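> Take a look and give me a structure for this.
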Amino acid sequence: MQIRNFSIIAHIDHGKSTLSDRLLMRAGAITEREFQNQILDDMDLERERGITIKASAVTVFHDHTYPDGRTERFMLNFIDTPGHVDFHYEVQKALQACEGAILVVDSTQGVQAQTVANAYAAVEVGLEIVPVINKIDLPSADPVRVAEEIEQVLGFPAEDAILVSAKTGQGIDELITALCDKLPPPTGKPELPTRALIFDSIYDDYRGVITYVRVIDGELRKGMKIRFMGTNKLYQITDLGKLMPRPKQVEVIGTGEVGFIVAAIKDLHDVRVGDTITDAGNPAPAALPGYKPSQQMVYCDFYPSGKTQYDELRDAMDRLSLNDSSFSFEPESNDALGFGFRCGFLGLLHMEIIQERLEREFNIEMIQTAPTVTYEIKKTDGTVFRIDSPSQLPDPNHVEEIREPFIEMNLILPGDCVGNLMKLCEDRRGIYKKTEYIGATRVMLQYELPLAEVIYDFYDRLKSATKGYGTMDFDLIGFRSGNLVKLDILVNGDKVDALSVIVHRDHAEKRGRGLLVRLKEEIDRHLFEIPLQAAIGGKIIARETIKSVGKNVTAKCYGGDVTRKRKLLEKQKEGKKRMKRVGSVDIPQQAFMAILESGD
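As a prediction, this is how the structure comes out:
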């Protein structure tokens, strides 16, 4: 039996999940009714948002007939991957578990930013790529133009592109034939000691950690004693299986195959994505190279609130980080919010998804602070270190320079929107690099931008400026020194660390004023007046005041001497002064998120 391992990669919404389901249906693994439901996107969030968040690995069988009439059985192991830039790490993990990739391009939209990024990622790993033009059943489809774009931008011959409609099933047989003929078989050797790459894992309350693996050399058998080479832990396999797409038990997972292992693993920290599993009795001499660690781009704090306790939040995060290795967290404490965690994410959508998964899957209630990026600090004594929160910034007298992360961004957009986009990038301190034309109507712009200027609302502005047709992809290129300062927010005279931000000095006053206006709307009026101030070091650069809730203490006075009214008003004034000194201000969750919306 022949084996083919491949990933399905594409820009967001180009039809990867529908194509995956169509391949499952063609192989007889699912019915017509199940095909309508995008069976591989099994998370509620994936169905609601219409996006893939987690890569899903599936095994199906296909009887391939050669031109000379011979028939041979093929095992097709494929992974449906996410398309959004925030989940690019999931794509990279999937690519390293395969020998080939299907690159899907929408026949109405053509080559987009993530199409280019994913194609380069697959070429870098050395995969055989099969270009596919999807959605040819749509009235606005233009497969000839898109095939030319694929050749012009990515360098794959236009005639090699396979035309399919995942929705109607047109062209699927030609695609499966191309997969069997063009993709190389796995290169592993069955006679060598067992080496299996862990590419994903989940936690099950009844079975412990379930580990998803790709066997590179040797084989895994039920009852076999295994060693995790990274953590040096020993376990015995109690169950082996494959997703077809429902779990199916097997006795052996052979060389080049994909499946899952159950070994009664209770400690979440024993399993790491990218680790190598080997036979404890006959271990492999060296582990597999594994994965490059993911690089977190955005940080924010999560603090337990309501009925949720600190320990519950930590356990939920432990389980979630097992399933999503690009999410990291470490303990953090704050005077205003108590004990919580500093969390790292690949982007804002990733942060939003993690927050929703914690709330839905684990019933967690929490407060989230505004996101920040990592900064590199060079002190006057020459030492260089990184911080991911403005509160970690040392005293300004000890700081020689603050360096911020810069990204190289590729933007693909209609030619008539170039002016709008260039203005947006320049407003965000962007540095123009180059322009390339893709076909007659579309342009690819390349800019270098500070990451801090992108994480807030750049994507929304891009969509507005390009009438929804613009797409973007970016890579971190390093840290650069800038004229940056820490902007502190004082509420009622007290500095609130969770509201501090690092900004460019030229934008500090505008940013501080905008932030205070938003905070004034979000913080409720109290019985005393609340001053809100924005400061750089000891210098106040902006101020707003939340008026106190008034009570008419003279309502019961009528007629008579005016001194009685004055006495009551003076007494009220003294009371409010004292209250302002000792009273505490309740800052709601929305106030922390107001920092996000002060991007303008």
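
> CA only for contacts and neighbour counts going forward, please
Noted.

> Stretch 122-134: end-to-end distance?
In stretch 122-134, first residue to last residue: 19 Å (CA to CA, to the nearest Å).

> can you list contacts of that stretch?
Defining contact as CA atoms under 8 Å, 6 or more residues apart in numbering, one finds that stretch 122-134 is touched by 14-15, 95-96, 98-107, 143, 146-147, 156, 160-166, 178-179, 182-184.

> Equivalent analysis for stretch 409-425, please.
With CA under 8 Å, 6+ apart, stretch 409-425 has contacts from 112-113, 431, 441-449, 461-462, 465-466, 469-475.

> ok, of those, which come out buried?
112-113, 442-449, 461-462, 465-466, 469-474 (16 or more other CA atoms under 10 Å).

> Which positions within stretch 309-326 qualify as buried?
For stretch 309-326, by 16+ other CA under 10 Å, it's 309-310, 312-314, 316-326.

> I'd like the structure of this one too, to check against the first:
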Amino acid sequence: MESRIRNFVIIAHIDHGKSTLADRFLEITGTVSARDMKEQYLDSMELERERGITIKMAPVRMEWKGVELNLIDTPGHSDFSYEVSRALKAVEGAILLVDVTQGIQAQTLANLEMARQSGLKVVGALNKVDMNPPGVEELRGELAKLIGVEPQEIHRISAKTGQGVEGLLDSVVSDVPAPKSGKEMEALIFSSLYDEHKGIIAFVRVFGGEFRKDQRTKLQAVGENFKVKEVGFFAPQLEVMESLKTGEIGYIATGVKDPDRILIGDTIGERGLPGFKLPKPVVFVSLYPDEGGDYDDLKVALDKLHLNDSALEFTPDSSQVLGRGFKCGFLGRLHFEITMQRLEREFGLATVNSFPSVAYKVIKRGGREEIVENARDFPDDPEKALEPIVKLNVLTPSEYLGSVLGLNKFYRMRDVQTGNAGRNIKVEARLPLAELIMDFDDKLKSVSKGFASFSYEPVGYEEAELRRLDIYIAGELVPGLSRVVYKEDVEREGRRMTEKLRDLLPKVQFVQALQAKVGGTIVARENVKALRKDVTGALYGGDITRKKKLLEKQKKGKKKLVGMSRVSVPPEVFRELLKR
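Purely as a prediction, here's the structure:
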């Protein structure tokens, strides 16, 4: 039976066409009829179709020339690299897809390296050849060299028109090895989905044994036993089967309702497969409902998002100014942005958020070490502070190399090295994670006109001179605007933030004093002028004392307003403050 199965993934950079290629596979194999077909069929969320990126992995089973093909469509962004790594463990082969108009990108190289480490058979394909761009054969040779095959083994396809796609499917059948059979009952969880009636549905690859309905089995990482409610495969909708056998990819309905019990990379069965780890959040943001009364709605929304996104972490948080909210952990900035948009789109919730922060290690007086994930908890005068560092890999066309290296003026890029990578230049550097999550992606796209790409991986912690910068508006601390900055940058950043706030904050009926403070020291100060209403406009001539009385009354009213005011910083102001 296993000899008639091929399990594979498509790995590619964002926008290189992996979802469109999956669409053509579904059409050509007759898995989805032309009438039911829609673009990016396997992308489960409207947001994915709109942004053109795949976040949630959607598996599908197809038949091609008597062989069962199981495809996993993986995310293509560094934030989701752990999900990709577990998907690669579930298969024997990978299609490495490269857009001929953009060439080999940084994340392509990162995912290829993961595929090699997993021992996968890699099949190369150049997409969008229908556009007839120059240099296709040169790129074909480059990709062949990268994979270690002859140039003629690299497929030239158009996922849009279907050109060459049947030949690519034939190569999957002929080149990707069939799964090996195992004796122990083992099924690897590579994704999951929440269902009101069936509980959490685990997407699995069976490595050994056979799983059936009503069978008792175990989640190895958490040590929890459960009774299987249902098993089946993806067509791509859920199709019930009697059993899931060795080598197959399908689903197991667990009946478990707690998303923290079903973990990506865990094993269902008699023993745990190697390589499991908990994905760790690297970006931390405190979220508060825009209207104080929406706290319960925000909790319900985050709970629902967590059911299908176990990497999202959140704990209750509170602020004197912003009220009750949640401290959330994300896999990266894209993960954070997608979650914010889902809260708005799917639940109609507007939120106010703190500055994105990273997990700092702080050594306090007396030698006690603690992890600080929220900027407002960073101590005034730590004995020592360490920040997380990433290894950055940038691929850029040679004509933009100078501009990319020029980013050193804005970011603390260290140990910069350059080298050839086919027709591109590879730039390697070390960079503080806090700098990466600010706006590095936007800046890189800007200086390279969108042609450069990057991937990153954490490499540990390094000591740094850091201070907490607080912002006060009208004498009131705004916790969401607190940031951890380098000691040498406190005055410059303080000035930058107060000047930006002066220009961005909406005017109210009293002067808003803006102060940037480090410890008890004011390092920058600005004012937002009052919105002036002409209360004497209706008086034409007449007694001057009447005008004075009205102006005095307005002055007292403004003083009262200052005392009653609640500082409100619109979400778009936070977004603007993130830009350099």
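
> where's the nearest residue to T65 of structure 1 once chain neighbours are set aside relative to R4 of structure 1, distance?
The shortest distance from T65 of structure 1 to any non-neighbouring residue, by CA to CA, 6 or more residues apart in numbering, is to T71 (4.3 Å). Distance from T71 of structure 1 to R4 of structure 1, counting by CA to CA: 16 Å.

> Who has more neighbours out of those two?
Higher neighbour count among T71 of structure 1 and R4: R4, with 23 against 12, using other CA atoms under 10 Å.

> Flag every buried residue along the lengthiest strand in structure 1.
Ranked by residue count, the top strand of structure 1 under DSSP state E comes out as strand 399-414. By 16+ other CA under 10 Å, the buried positions in strand 399-414 of structure 1 come out as 399, 401-414.

> Work out which residue lies at the spatial centre of structure 2.
H335 (2.5 Å; CA atoms, centre = their mean).

> ok so, going back, out of the buried residues of strand 399-414 of structure 1, which two sit at the greatest distance?
V399 and P414 (43.9 Å; CA to CA).

> thinking again about what came up before, just the contacts of stretch 409-425 of structure 1: which are in helices?
A113, R461, L462, A465 (DSSP state H).

> Could you single out the nearest of the residues you listed to E574 of structure 1?
Once CA to CA is applied, the member of these that ends up nearest E574 of structure 1 is R461, at 49.0 Å.

> Now check structure 2 for the residue matching that closest one.
Aligning on TM-score structural alignment places R461 of structure 1 opposite K443 in structure 2.

> got it, and H526 of structure 1?
If you follow H526 of structure 1 across to structure 2 using TM-score structural alignment, you land on V508.

> So that match: helix, strand or coil?
At V508 of structure 2 the chain is in coil, as set by DSSP: H, G, I helix; E, B strand; the rest coil.

> how far away is it from L531 of structure 2?
From V508 of structure 2 over to L531 of structure 2 (counting by CA to CA), the distance is 5 Å.

> More neighbours: which of these two?
Neighbour totals were compared for V508 of structure 2 and L531, and V508 leads with 16 against 12 (other CA under 10 Å).

> which residues are in contact with the longest helix along structure 2?
Longest helix in structure 2, counting residues (DSSP H): helix 544-564. With contacts defined as CA under 8 Å, 6+ apart, helix 544-564 of structure 2 is touched by A474, Q509, F510, V535, T536, L539.

> make it 7 Å
The contact list for helix 544-564 of structure 2 (CA atoms under 7 Å, 6 or more residues apart in numbering) reads Q509, F510, V535, T536.

> With stretch 173-180 of structure 1 instead?
Here stretch 173-180 of structure 1 has contacts from I162, using CA under 7 Å, 6+ apart.

> mind listing the strands for the stretch 251-400 of structure 1?
252-253, 258-262, 276-279, 298-304, 328-334, 338-345, 366-368, 375-379, 384-387, 399-414 (DSSP state E, counting those that start in this stretch).

> quick one: stretch 563-571 of structure 1 to structure 2 mean distance?
Relative to the matching residues in structure 2, stretch 563-571 of structure 1 has an average distance of 6.3 Å after the fit, by mean CA distance after the TM-score superposition for structure 1.

> Mind listing what's buried along that stretch?
Residues of stretch 563-571 of structure 1 classed as buried by neighbour count (16+ other CA under 10 Å): K565.
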